[in-house]
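Trainee: Okay, predicted coordinates and the sequence, questions at the end:
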Amino acid sequence: MQIFSSVLTNVLASLYQEFFSALVFAFLFMFLYMFAQQNGGYKRAIKIFFINFQKHKSYRYIFYFAFYCAMILFRTLLCRQLWVDPLNNVLGSWSLYDSQGHIQTEGIENFILFIPFTILYFWMISQMKEYKTRWILVHSITYSFLFSICIELLQLLLKLGSFQLSDLFYNTLGGFVGGIIYVCAHKKSDHENKEGKEEV
């Protein structure tokens, strides 16, 4: 009876852990399936994808952003182990050292993780129209916070990680820094383009 109970627990835990990943995969596969159905099969659908990827810069930017979002989700949610108590450390880690004096880099990693997120996002939407600096900085905080809180709440609900306020803070701060980097790079690029036109 103990063996049966152990096997049943392991099987149910595996199903629980993989359920969300399988759901996302099935959802994306159905999009591919519908697209292939409407465009004459998978070969033609794949060909259309690569043609658009080569021809359209905006198409590539959307792909890069989607790819990085998927990387974040796999690191923070989809590939995580099941946690018994996701509320065991709500405040999280705010220091570079743990209670035993060992260096912990989780905060720095969370900070760095969200810098490319906002850079790629604004890089993607800049193909549609120009945005003011203030708008970019405000929305870099807003979007990184919303994406981060969604991840933290899913970790809590699915028990695939622990809900931590420090993660939320570092992710949002990283997103804000990403917004600053984008603004600086964009202004530098505009300045160089203006100088190039004046020389011509």
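Mentor: On my side now, so go ahead. All values reported here derive from a predicted model rather than from experimental measurement.
Trainee: alpha carbons only for contacts and neighbour counts from here, please
Mentor: OK.
Trainee: Which residue is the nearest non-sequential neighbour of the residue nearest in space to the middle of the chain?
Mentor: The chain has Cys69 as the residue nearest its centroid, 2.9 Å off, counting by C-alpha atoms, centre = their mean. Ranked by C-alpha to C-alpha, 6 or more residues apart in numbering and with sequence neighbours excluded, the top spatial neighbour of Cys69 is Phe117, at 7.2 Å.
Trainee: Got another one to weigh against that:
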Amino acid sequence: MKETIDLLGKILTNTLTALYEPFGFSLLLSFLAMFFYLYAYEPIHAGKGWKNAIVTWYQKFKESVFFRKLFFLSFVTSLVLFRTLLNRNLWMNPLSDVMGGWGIWETVNGEQKLTTECIENVIMMVPFSAVVMWTFGEKIGNSCKKILWYSEKIAFIFSIIIEMLQLFLRVGTFQLSDLFYNTIGGVVGGLMYYVAMNARKRL
């Protein structure tokens, strides 16, 4: 029992650390990204000095639901990119472990070592998929089948893009398990969005 609790504690610690590390950077990046959005769509109000730009940003965030949705989408996207591309070491051969990463244990120098990458791959795509569905929910519709299909497709395509960039930029390794777990996370995120929207309607 104690071993199981210790194992769950390590998994929880590693997962929370993986989410905590890029939190501040992602928040700042999404804040700045929305300034670009304002300059593209509100140039008259945002282009009058940095004080007016901050006031315009705050007012837009307060008044516009779509602006808030885009902000949160930018935030979760930057979280994913930080974990997959922006904070990775260079690899000599990104194809060295294509079939790896399926379990929570890996063998390093003959010893078993706990790794939570597969769990992290699922978890990091859950908020991404849910926020994408939330942002573009009006275009997608309320059908459970449609929501799950789009969340699966978006998560898979996004994962393919990340894995190909890892391959060409040589940051991280290309793994089929990443595609699988990211897609699973996308479906879970879509399901959570569907459940949350139905619960909101009933309330």
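Mentor: Cool, got the structure. As the structure is a computational prediction, the values presented were derived from the model and not from experiment.
Trainee: just to revisit the earlier point, what helix or strand is the residue mapped onto the residue nearest to the centre of structure 1 from structure 2 on?
Mentor: Here Cys69 of structure 1 is matched to Thr77 in structure 2, going by TM-score structural alignment. Here Thr77 of structure 2, judged by DSSP states H and E, is contained in helix 65-81.
Trainee: which residues are contacting the helix or strand just after that helix?
Mentor: Downstream of helix 65-81 of structure 2, the first helix or strand assigned by DSSP H and E is strand 105-108. With C-alpha atoms under 8 Å, 6 or more residues apart in numbering as the test, strand 105-108 of structure 2 has contacts from 112-115.
Trainee: Stretch 179-188 of structure 2 now?
Mentor: For stretch 179-188 of structure 2, the external contacting residues (C-alpha under 8 Å, 6+ apart) are 118-119, 121-126, 128-130, 148-149, 151-156, 159-160, 163.
Trainee: thinking again about what came up before, does the alignment partner in structure 2 of the residue nearest to Cys69 of structure 1 belong to a helix, a strand or coil?
Mentor: Using TM-score structural alignment, the partner of Phe117 of structure 1 in structure 2 is Phe128. Secondary structure, DSSP: H, G, I helix; E, B strand; the rest coil: Phe128 of structure 2 is helix.
Trainee: Give the buried residues for the longest helix anywhere in structure 1.
Mentor: Ranked by residue count and defined by DSSP state H, the top helix of structure 1 is helix 2-38. Under the neighbour-count criterion of 16 or more other C-alpha atoms under 10 Å, helix 2-38 of structure 1 has 17, 21, 35-36 buried.
Trainee: And the contacts of strand 105-108 of structure 2, which of them are buried?
Mentor: Counted by 16+ other C-alpha under 10 Å, those give 114-115 as buried.
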